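Asks: Here is my input; please provide its structure:
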Amino acid sequence: MPKVSVILPIYNKEKYLDRCINSILHQTLEDIEVILVNDGSSDNSLDICKKYEKLDDRVKVIDQENRGVSAARNSGLTIAKGQFITFVDPDDWIERNMYLRMYNHCINTQADICLCNYYKDNGKKVIPITINCAQYILTRNEIIHEIMLNMIAPKDIDSKKNSLMGSVWRLMIKKELITKNDINFPLNIPLMEDLIFCLKVFSKATKVCIDSNHHYHYCIQEGSASTVYRSNKFELQLKIMEIVKAILKKEGLYDLSKERLNNRYINLGINSIVNEVHKTNPNKLRYKISNIKRICSLAEIQKALTFIDYKNYTLRKKFVLNAMRRKNAILLY
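Replies: The predicted structure follows:
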């Protein structure tokens, strides 16, 4: 049994694939298996994967029809044999000691999950992103308050201090935790699938350790999902909110999470409005205005806005929140 299984979902990433795979194969922790899942790429990605499969017997290649990142990761999970599971996105790369240090943290603390810090690279700046946590070994109550609630939304919607992006690539997860609880990635949801998976695994973890090192390089590419207009983004986010609420209810955490859910609804509204005014949105102005009004009119957003203490926010944010509360789409545009 390898110590770590690394699952890499791949779709048309030939430009970045060598850098990514080499950063994995040159880890100081050598007892790993690398599962490359080609998700119906139309470029040279599959040939690159097969090249590494021939060069290194730790590499396994799955070739499947295009079904999305969640299906690709699930395919990797079905054959993974490692004691721990990790994920990497193909346009990113990792520091050489990432898996050795995280694995040792898991073993030494008997943790179910290890979480590390990362670098955010937009091609112009490399910004270290550090989790704001008072301690480095978290038990059940601390996992809920320090991790899960902050993944839903920060306590203060204007603060990035306690915000915690729900991303699987910064985690090392005990495989037994995943298999015993039958956890996998949600299909047919092309947005925030990581958040749903993260909430599920953290809801079952009894101990989590944090590695303070910045091991992962999260590279934001032009044309990625976060940088282009998406016509159904608002509806997708509402669907995700229903899944998130269902998870919280199942785990008995819904009442505890209500304040954070309110904040997430407000952020959902802001993100959806930003999506509507995005320069790549091809729709006519009247259609954009109509959509912004529809977003602001959502009952959950209007309800969440009534709980806001406006004195805590900048003039700019107060202006946006008040315009949302009044459903003033023209001002928001």
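Asks: contacts, neighbours, all on C-alpha from now
Replies: Fine.
Asks: Buried ones in stretch 126-134, by neighbour count?
Replies: Across stretch 126-134, burial judged by 16 or more other Cα atoms under 10 Å covers 128, 130-131.
Asks: hey, where'd the strands end up in the stretch 201-333 of the chain?
Replies: Taking DSSP state E, counting those that start in this stretch as the criterion, the stretch 201-333 of the chain carries its strands at 207-219.
Asks: For the nearest residue to Lys175 once chain neighbours are set aside, give its distance to Asp211.
Replies: Distances taken as Cα to Cα, 6 or more residues apart in numbering put Phe84 closest to Lys175, at 4.9 Å, once the chain neighbours are dropped. According to Cα to Cα, to the nearest Å, Phe84 stands 15 Å off from Asp211.
Asks: Same drill for these two, tell me which one is more crowded.
Replies: Legend: neighbour count by other Cα atoms under 10 Å for Phe84 and Asp211, higher for Phe84 (25 against 20).
Asks: Cross-check the contact I'm expecting between that one and Ser5.
Replies: Yes - taking Cα atoms under 8 Å as the contact criterion, Phe84 and Ser5 are neighbours in contact, 6.2 Å apart.
Asks: Would you do the same for the sequence below? I want to compare the two.
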Amino acid sequence: MKLSVIIPVYNTSKYLQKCFDSLIPLMTKLAGEVIFINDGSTDESLQILKQFQSQHSYVQIINQENLGLSGARNTGIHFAKGDYLIFLDSDDWIEATEIEKIYSIALINNADLVGFRLQFVDEAFKVGALSLKHPIKYEKSIFGAQALIEGYQPSSACVFMYRTTFLKENNLTFFQGIMQEDVEFTIRILIPAQNVYFTNIVAYNYYRRSDSMTTTLLKERKERYLSDSITVAEQIKMNILHLKSGSEALKIALEKNYNTVIWNLLWRFFTNPTEVSFEFKKKCITDLKTKSLYPLKGSLKSNFQRSTSLLFNAESFFMFILKFRS
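Replies: Reported below is the predicted structural model:
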């Protein structure tokens, strides 16, 4: 089997048809499978998935209790039988012709990973900006570690095509229970990757809907989203413990990434003074100190980060400012 498409589904019934329709041309050309992970949906999603399955033999449905996006993706990895796999969120859609090109690139280059680009689409289906173009070598094979060293910015897990055996043999699964899983995962997969090919092909449509989890956050979810930054930074930092000697450049790259995650959190506290309470900010900074992530130490990605970190690291003064402005 050539390609597995893994689609977690949780209460997205009104978006499933467009998502699935984008896959039909791909499946008619490639021998593949579409794996829907019904992650405890309570709307009409399961009924719609069953309709797809009744009409198309390549559709597989796996029902499970709600484990979140990471848990659903991990289930998909476990069941995937394709030589390669991609992740597709159930409110997004792909460009079938472009995914087919990316599959060919993966085969020709014997790639562990092929990175591609996405475009953002608003609720009027107007195409907006493209995803970030990384400061790395495109249209050629490189080591994953080299991409991190050159400045790869962690991004969506949906903009890679993965060799299935690469994920399984390296036990690469998503960290469950957090809301920023893609940042941690996309860094971790690059470390052991021996053959990564980045292309400028735009193959994924990211639908920006107003009621999505990332655009509409209630207070408790917003606090969880922010506090998850600490877990993400901690997990990125832990990768350093497993590096071989002589990997100083990669160590610095990982240091830049976990420090940037923390810097972004502190910057958000500073620039959005009323978004969350001072008590919550204080709790986060205490947690950062406990995990040896604060004060910020080591490399950062920009001069602006380095200069503003002087303020952030002056703990008593910084806390005074946060309290005064909250």
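Asks: Superpose the two chains and report the TM-score.
Replies: Once superposed, the chains reach a TM-score of 0.82 (TM-score structural alignment, normalised by the length of the second structure), with 306 aligned residues with a Cα RMSD of 3.1 Å.
Asks: re the thing from before, how about the residue nearest to Lys175 of the first structure, what does it touch?
Replies: The contact partners of Phe84 of the first structure, taken as Cα atoms under 8 Å, 6 or more residues apart in numbering, are 3-5, 103, 172-175.
Asks: Repeat the analysis, applying 7 Å as the threshold.
Replies: Taking Cα atoms under 7 Å, 6 or more residues apart in numbering, we find Phe84 of the first structure in contact with 3-5, 172-175.
Asks: Let's see which of those residues end up in strands.
Replies: Under the assignment DSSP state E, the contacts of Phe84 of the first structure contribute 4-5, 172-174 to strands.
Asks: Looking at those residues, which is nearest Glu65 of the first structure?
Replies: Ser5 (22.3 Å; Cα to Cα).
Asks: Any buried residues in stretch 249-261 of the first structure, and which?
Replies: 253-254, 257, 259-261.
Asks: on that earlier part again, mind checking which of the ones in strands among the contacts of Phe84 of the first structure are buried?
Replies: Neighbour counting by 16+ other Cα under 10 Å classes 4-5, 172-174 among those as buried.
Asks: Redo those residues as a markdown table? Include distance to Asp18 of the first structure.
Replies: Converted to a markdown table, these look like this (distance: Cα to Cα, whole Å):
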| residue | distance to Asp18 of the first structure |
| --- | --- |
| Val4 | 20 |
| Ser5 | 19 |
| Met172 | 22 |
| Ile173 | 25 |
| Lys174 | 27 |
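Asks: Secondary structure element holding Ile178 of the second structure?
Replies: Using DSSP states H and E, Ile178 of the second structure is not contained in any helix or strand.
Asks: That one and Leu226 touch, don't they?
Replies: No - look at Ile178 of the second structure against Leu226 with Cα atoms under 7 Å: they stay out of range, at 10.1 Å.
Asks: so where do the helices sit in the first structure?
Replies: Using DSSP state H, the helices assigned to the first structure run over residues 14-25, 45-55, 69-79, 98-109, 140-142, 149-152, 175-180, 193-204, 233-250, 258-276, 285-296, 299-305, 315-325, 329-332.
Asks: if you compare these, which one is most tucked away?
Replies: Ranked by mean neighbour count, the helices of the first structure are led by helix 149-152 with a mean of 23 (mean count of other Cα atoms under 10 Å).
Asks: Okay, the residue sitting furthest away from the middle of the first structure and Ile301 of the first structure: tell me how far apart.
Replies: For the first structure, the largest distance from the centre (Cα atoms, centre = their mean) belongs to Arg286, which lies 33.2 Å off. For Arg286 of the first structure, the distance to Ile301 of the first structure equals 22 Å [Cα to Cα].
Asks: Please apply the same query to Ile137 of the first structure.
Replies: Distance, Ile137 of the first structure to Ile301 of the first structure, by Cα to Cα: 35 Å.
Asks: Same check on Ile220 of the first structure?
Replies: Separation of Ile220 of the first structure from Ile301 of the first structure (Cα to Cα) stands at 29 Å.
Asks: And His105 of the first structure, by the same measure?
Replies: Separation of His105 of the first structure from Ile301 of the first structure (Cα to Cα) stands at 41 Å.
Asks: same check, this time on Gly223 of the first structure
Replies: Per Cα to Cα, Gly223 of the first structure is found 29 Å from Ile301 of the first structure.
Asks: Equivalent analysis for Asp63 of the first structure, please.
Replies: From Asp63 of the first structure to Ile301 of the first structure the distance is 42 Å (Cα to Cα).
Asks: Also Leu115 of the first structure?
Replies: Per Cα to Cα, Leu115 of the first structure is found 31 Å from Ile301 of the first structure.
Asks: repeat for Ile308 of the first structure
Replies: According to Cα to Cα, Ile308 of the first structure and Ile301 of the first structure sit 11 Å apart.
Asks: try Ile62 of the first structure
Replies: Using Cα to Cα, one gets 42 Å for the distance from Ile62 of the first structure to Ile301 of the first structure.
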